[in-house]
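Engineer: pasting the sequence and the predicted coordinates here, then a few questions.
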Amino acid sequence: MANVTLKANLPSETESSLRFPTYPVAGQAGTSFKPEHLAAISALSGSQGFFEIHAENYMGAGGPPHRALERVRRDHPISLHGVCMSLGGPQPLDKDHLKRFKSLIDRYEPALVSEHLAWSTHVDTYLNDLLPLPYTPATLAHVCDHIDEMQNAIGRPILLENPSTYVLFAESSISETDFIREISKRTGCGLLLDINNVFVSASNHGFSALEYLSDFPLAKVGEIHLAGHAEQEDDEGELLLIDSHDGPVADAVWQLYEIVINSCGPIPTLIEWDSNIPDWPVLRAEALAAQAILDRHVSDRETSHALG
């Protein structure tokens, strides 16, 4: 696999070349953008953090979705999160999908761009799911090739998100953390650490979430996701957690988040809430809880430096 030289990221470009203002995301918490919240967001003054959009919801040329997004983007940074690139899939990346993805980057100049370590397509069928893959040398090379292709096509590095998993593959010969570490090393991509995914997978497979995080390449993390999960039972009546994004962040996930922030610093953090969507104040309160942790870390570090 050849090394690639990526186009400079947007912050290095001149302000005059940008369609929208440049806003910082460092140390900020944000939320998923839902059009039904637009009026409430617009009624508030000042920063509301950053907003994440799913790329596939905005691949049409225009209409109300784009008008709503343009209003939000004028005053806030956004993160662009892909869910259908199928980086782990066996077939070549969909070049038309890549073009549409790049057009969104050019149009909205997102501060952060991310995709999943998963597969979601088969031939010409797009599955409404993020499916796991075996961690083998062959799969590793295949995923890296796809990430190289995507990054070259869009002209910037992406952040790769760790999955939530419900099954394991007998043929896997590489740990998930080593697999992700090697992907970042080979491709130069950053990482999106979804802490709820870590907690869900750890509970489902019986490993320690803390040990997973201690082995995760945290220095490569450019964004964090937090979300709610649901409790179900598997066929044997055992507890099964589902990464449902349909409720508040669990206390155990908040505890893991504080540990990560204390270790890594104030990484931009996104609250995902994609079904059973509450009123804006409820969703905003989740983001403010994350913001309080980020701000407390900054304050504690400044106090430590002052005392030192």
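Structural biologist: Sure thing, it's come through. Here the structure is a predicted model, which is why all the values come from computation and not from measurement. Numbering: from 1, shown residues only.

Engineer: contacts and neighbour counts: CA atoms only from here.
Structural biologist: Will do.

Engineer: show me the helices in the stretch 201-308 of the chain, by range?
Structural biologist: With DSSP state H, counting those that start in this stretch, the ranges of helices along the stretch 201-308 of the chain come out as 209-215, 251-264, 280-307.

Engineer: go on, the stretch 51-200 of the chain?
Structural biologist: Under DSSP H, counting those that start in this stretch, the stretch 51-200 of the chain gives helices at 64-75, 95-108, 137-154, 176-187, 195-205.

Engineer: the ones you listed: which one's closest to residue 214?
Structural biologist: helix 176-187 (9.6 Å; CA to CA).

Engineer: on contacts alone, who are the packing partners of the closest one?
Structural biologist: helix 137-154 (3 or more CA pairs under 8 Å, 6 or more residues apart in numbering; DSSP states H and E).

Engineer: this is the comparison structure:
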Amino acid sequence: MKTALPTACGLGLRAPHIETVLAERPAVAWWEVHSENYFAVSGGATPSRELTGGAAITALTQLRQDYPISLHGVGMGLGRLDPLDPAHLAQLKQLVARIEPAAVSEHLAWNHFAQRHFNDLLPVPRVEGVIEHLATRIDQVQTALQRPILIENVSAYVGFADEMLSEAQLMVELARRTGCGLLVDLNNFHVNTLNLGLDAAAELAQIPGQYVEEIHVAGFEWFDGTAVDTHGAPISAEVFALLQQAQRQWGAKPVLLERDTNLSSFADLYHEYRSLDQYMNTLQGNTSKVYA
């Protein structure tokens, strides 16, 4: 098993909502947080011996008593050419040991080159040698954590020449070689359809359900004619259509609602979460869930 997440809808937990969630303990099946927000460092670069301080990690530890937690990394840079940052990996290992999450995931992206860090999830060109390179990095992380991880597809804004396989094919081959699971982001596939003319439905059709352990849904926004994966808008009709396809193709999977920008009150976000959860219950033929 790559994940112990419930086969239900989860919600991304962001800092402005933590106090409300701690106080109200809302009916959410599971929470996902960005791993790096809970790292403890000493001197800015060296991992501390224990994750003992800070309101953020204290709150996450409290929530872990009542909810399954998924740790979702945004800073590892699995696709980078230079070695993975040992301090980053050590901190992730410490966090996993303390929280004992139901799932740990990372993006198929790169973010570092020639001692420069890029604050973005940059897509990895799918060219000769990329499978071996990424498989080695995934094995390194899984060996350090002593558990399988999930890998997520990312949005892209430019295409690359001489690519040899689709992103779906890359993900499936990496899962087959390394034993990792797949986190399929439907909004990212849709953004790539809008920007690059890819066929999101065809991409999903290439992914066997046995490898899929989690699904992400979110909204995007348009900027100067480009669809940008901001996680700052409601889920689009096209992404809902992909969610229907995924349900038909793979069966029930954990589904996460992401919202990172244009954050509303928690009450508004919780209403959006409930609507998604009811939608998934309808797709799965289960209408028995009742909210307080």
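Structural biologist: Sure, I can see it. Note that the coordinates shown come from a computational prediction; the quantities given were computed from them, not determined experimentally.

Engineer: so for residue 101 of the first structure, which of the helices of the stretch 201-308 of the first structure sits nearest?
Structural biologist: helix 280-307 (26.6 Å).

Engineer: list the helices and strands the closest one packs on?
Structural biologist: Using 3+ CA pairs under 8 Å, 6+ apart: helix 280-307 of the first structure touches strand 29-32, helix 251-264, strand 269-272.

Engineer: so stretch 206-213 of the second structure matches what in the first structure?
Structural biologist: Using TM-score structural alignment, the residues of the first structure aligned to stretch 206-213 of the second structure are 215-222.

Engineer: coming back round to it: can I get the helices and strands packed on helix 280-307 of the first structure in CSV with mean neighbour count?
Structural biologist: Shown next, in CSV, are those (neighbours: other CA atoms under 10 Å):
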stretch, mean neighbour count
strand 29-32, 26
helix 251-264, 16
strand 269-272, 27
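
Engineer: where is the longest strand in the second structure?
Structural biologist: strand 116-123 (DSSP state E).

Engineer: related to what we said a few turns ago, ok now the match of stretch 206-213 of the second structure, how far from the chain's centre?
Structural biologist: Centroid separation for stretch 215-222 of the first structure versus its chain: 13 Å, with CA atoms, centre = their mean, to the nearest Å.

Engineer: quick one: end-to-end distance for it.
Structural biologist: Counting by CA to CA, to the nearest Å, you get 17 Å between the two ends of stretch 215-222 of the first structure.

Engineer: which outside residues touch it?
Structural biologist: 159, 177-178, 180-181, 184, 190-193, 264, 267-268 (CA atoms under 8 Å, 6 or more residues apart in numbering).

Engineer: ok so, going back, figure out which of the helices of the stretch 201-308 of the first structure is closest to residue 61 of the first structure.
Structural biologist: That would be helix 280-307 among those, by CA to CA, at 27.2 Å.

Engineer: now for residue 185 of the second structure: what does it line up with in the first structure?
Structural biologist: Residue 185 of the second structure maps onto residue 194 in the first structure, by TM-score structural alignment.

Engineer: sorry, that was for residue 76 of the second structure
Structural biologist: By TM-score structural alignment, residue 76 of the second structure lines up with residue 85.

Engineer: so how far is residue 197 of the first structure from the alignment partner in the first structure of residue 236 of the second structure?
Structural biologist: Under the alignment (TM-score structural alignment), residue 236 of the second structure pairs with residue 250 of the first structure. For residue 250 of the first structure, the distance to residue 197 of the first structure (CA to CA) stands at 12 Å.

Engineer: so what's the residue sitting nearest the centre point of the first structure up against?
Structural biologist: Most central in the first structure under CA atoms, centre = their mean is residue 192, positioned 4.8 Å from the mean C-alpha point. Neighbour list for residue 192 of the first structure: 114, 159, 160, 161, 162, 221, 222, 223, 224, 225 [criterion: CA under 8 Å, 6+ apart].

Engineer: gap between the residue nearest to it when sequence neighbours are not counted and residue 263 of the first structure?
Structural biologist: The shortest distance from residue 192 of the first structure to any non-neighbouring residue, by CA to CA, 6 or more residues apart in numbering, is to residue 161 (4.5 Å). Here the criterion is CA to CA. By it, residue 161 of the first structure lies 19 Å from residue 263 of the first structure.

Engineer: next one: residue 70 of the first structure
Structural biologist: 36 Å.

Engineer: repeat for residue 123 of the first structure
Structural biologist: For residue 123 of the first structure, the distance to residue 263 of the first structure - CA to CA - is 42 Å.

Engineer: with residue 132 of the first structure instead?
Structural biologist: In terms of CA to CA, residue 132 of the first structure sits 28 Å off from residue 263 of the first structure.

Engineer: tell me the contacts of the residue mapped onto residue 146 of the first structure from the second structure?
Structural biologist: Applying TM-score structural alignment, one finds that residue 146 of the first structure aligns to residue 137 in the second structure. For residue 137 of the second structure, the contact set (CA under 8 Å, 6+ apart) comprises 78, 79, 84.

Engineer: make CSV from these and add distance to residue 46 of the second structure and neighbour count to it.
Structural biologist: Converted to CSV, these look like this (distance: CA to CA, whole Å; neighbours: other CA atoms under 10 Å):
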residue, distance to residue 46 of the second structure, neighbour count
78, 20, 27
79, 23, 26
84, 15, 17
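
Engineer: which one of those residues is nearest residue 260 of the second structure?
Structural biologist: residue 78 (22.0 Å).

Engineer: wait, doesn't the closest one sit right on residue 108?
Structural biologist: Yes. The pair residue 78 of the second structure / residue 108 is scored as a contact, 6.1 Å apart, by CA atoms under 8 Å.

Engineer: same list (the helices of the stretch 51-200 of the first structure) but as JSON lines, adding distance to residue 55 of the first structure.
Structural biologist: JSON lines is the format used below for these (distance: least, CA to CA, whole Å):
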{"stretch": "helix 64-75", "distance to residue 55 of the first structure": "11"}
{"stretch": "helix 95-108", "distance to residue 55 of the first structure": "7"}
{"stretch": "helix 137-154", "distance to residue 55 of the first structure": "13"}
{"stretch": "helix 176-187", "distance to residue 55 of the first structure": "22"}
{"stretch": "helix 195-205", "distance to residue 55 of the first structure": "20"}
